[in-house]
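**Student:** here is a sequence with its predicted model. Questions after.
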Amino acid sequence: MNVLGANVAKGLIEAQALDEVLTIITPVMLGDGVRLFDHPGGTQVKLERTHFSTAEHATNIWYQVKY
């Protein structure tokens, strides 16, 4: 299952129901948005990089979420 959107992903992380995160880095400024890992006073989300790849204008990084 794919999850799109920081609010949904944040809720799944809090419920310990998300097992993998794909981060796509591109040279585009999108402006303001919801921070996925912004949890003031909360626990730190532990991620382990499992794979990465590159394309002409993007870097894809896969992480396993460690609970």
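**Tutor:** Right, received. Where do you want to start? In this text, all values refer to a predicted model and were calculated from it rather than measured experimentally.
**Student:** switch to C-alpha atoms for all contacts and neighbour counts from now on
**Tutor:** Will do.
**Student:** for the residue nearest to the spatial centre of the chain, helix, strand, or coil?
**Tutor:** Nearest residue to the geometric centre of the chain (C-alpha atoms, centre = their mean): Val21, 4.6 Å. When the structure is reduced to helix, strand and coil (DSSP: H, G, I helix; E, B strand; the rest coil), Val21 reads as strand.
**Student:** and for the one 10 residues further on?
**Tutor:** Three-state assignment for Gly31 (three-state DSSP): coil.
**Student:** next up, a second structure to put side by side with the first:
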Amino acid sequence: MGGQCIEAGLLDEVLVFSAPVLLGDGSHLFDRPDGTQVRLKPLAGESAHWYRIVR
């Protein structure tokens, strides 16, 4: 769902939470089958887990 919102240009910022759970080989935050990457930039003055999506 998050990846679809990014594709549509509907998201400007992302707040990321993680839990220490074993997920096999790992899980991509935003899986993009076309191979393009989602670039995230930390927001100044916010927590270490709040990012702006770089377009």
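**Tutor:** Received, thanks. These numbers come from a predicted model, not from an experiment.
**Student:** quantify their similarity with the TM-score.
**Tutor:** Comparing the two superposed chains by TM-score structural alignment, normalised by the length of the second structure, the resulting TM-score equals 0.67, with 51 aligned residues with a C-alpha RMSD of 2.2 Å.
**Student:** what's the closest non-adjacent residue to the residue nearest to the centre of the first structure?
**Tutor:** With C-alpha to C-alpha, 6 or more residues apart in numbering as the criterion, Val21 of the first structure has its nearest non-adjacent residue at 5.1 Å, and that residue is Tyr63.
**Student:** aligned to the one you found, what sits in the second structure?
**Tutor:** Alignment note: Tyr63 of the first structure maps to Tyr51 in the second structure; criterion TM-score structural alignment.
**Student:** what do you get for Ile24 of the first structure?
**Tutor:** Under the alignment (TM-score structural alignment), Ile24 of the first structure maps onto Phe17.
**Student:** where along the first structure do the helices fall?
**Tutor:** Under the criterion DSSP state H, the first structure carries helices at the ranges 6-14.
**Student:** strands of that one, residue ranges please.
**Tutor:** Here the first structure has its strands, by DSSP state E, at 20-25, 46-55, 58-66.
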